[in-house]
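Chemist: what would the 3D arrangement of this be:
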Amino acid sequence: MFIVNFNFIKPIEEVNRFTEVHRNYISEQYKMGKFILGGPKSPRTRGVVIANCDSEEEVYEILDKDPLIQKEVAEYNLVEFIPVMSTVDLGRYCK
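Modeler: You can find the predicted model right below:
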């Protein structure tokens, strides 16, 4: 699994112009089980997503199609981790 840390590199007003298309795009990733949970950090200068992908390359492929990345209003970095504990609801993702 991966933690995706988004960092907004443009003013929030510009980010807001693409938020709806970004959410529409990533909602498909949730439906396919590639993204598990995510949302904005507080304050809303960044965001985070927990991704359930098979490889770092798969995450890059998904994120590089994200409108926030394509419009160059955000950048991201990845942290790979191996889940060993979770709530009951998220337990099915643990190895």
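Chemist: please make it C-alpha for all contacts and neighbour counts, starting now.
Modeler: Noted.
Chemist: mind checking the SS state of the residue nearest the centre of the chain?
Modeler: Central residue of the chain (CA atoms, centre = their mean): Val49, 3.4 Å from the mean position. With DSSP: H, G, I helix; E, B strand; the rest coil as the basis, Val49 sits in strand.
Chemist: structure for this one too, so we can compare:
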Amino acid sequence: MFVMELTYTAPVERVDELLQAHVEWLDAQYEAGVFIASGRKQPRDGGVILAVADDRARIEEIAAADPFTVAGVCAYRITEFVATKTAPALAPYRQQLPA
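Modeler: Just a heads-up that it's a prediction; the model follows:
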């Protein structure tokens, strides 16, 4: 599982100009089964996405396609972790520690 933390690198007014395209990109990733949660950080200086994929390279590819990234208004920090414990509703995403 991956935590994708984005931080705005441009004024929020520029971010807002791209928000609809970003939301459409988010929707496509939810439909593909990659994203399982997302939202703005408070204070509003970026956002956080929880994602699942086979490998980090795929997540980096997805982040690079975000309209925010393409327009240069955010930077991503991607953290991979092994989700060995989850809420019951997230049980399908539980992982085993590598041997």
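Chemist: superposed, what's their TM-score?
Modeler: Put the two chains on top of each other and the TM-score (TM-score structural alignment, normalised by the length of the first structure) is 0.96; 95 aligned residues with a CA RMSD of 0.7 Å.
Chemist: can I assume the residue nearest to the centre of the first structure is in contact with Asn5?
Modeler: Yes - the criterion here is CA atoms under 8 Å, and Val49 of the first structure meets it with Asn5 at 6.8 Å.
Chemist: can you give me the strands in the second structure?
Modeler: For the second structure, the strands defined by DSSP state E cover 2-8, 35-40, 46-51, 74-80.
Chemist: the first one vs the first structure, average distance?
Modeler: Okay, so that is strand 2-8 of the second structure. Once fitted to the first structure, strand 2-8 of the second structure is off its aligned match by 0.4 Å on average (mean CA distance after the TM-score superposition for the first structure).
Chemist: quick one: contacts of that strand?
Modeler: Residues outside strand 2-8 of the second structure that contact it (CA atoms under 8 Å, 6 or more residues apart in numbering): 15, 45-53, 59, 73-81.
Chemist: ok, now with 10 Å
Modeler: Residues outside strand 2-8 of the second structure that contact it (CA atoms under 10 Å, 6 or more residues apart in numbering): 14-15, 34-35, 37-41, 44-53, 55-56, 59-60, 63, 68-69, 72-83.
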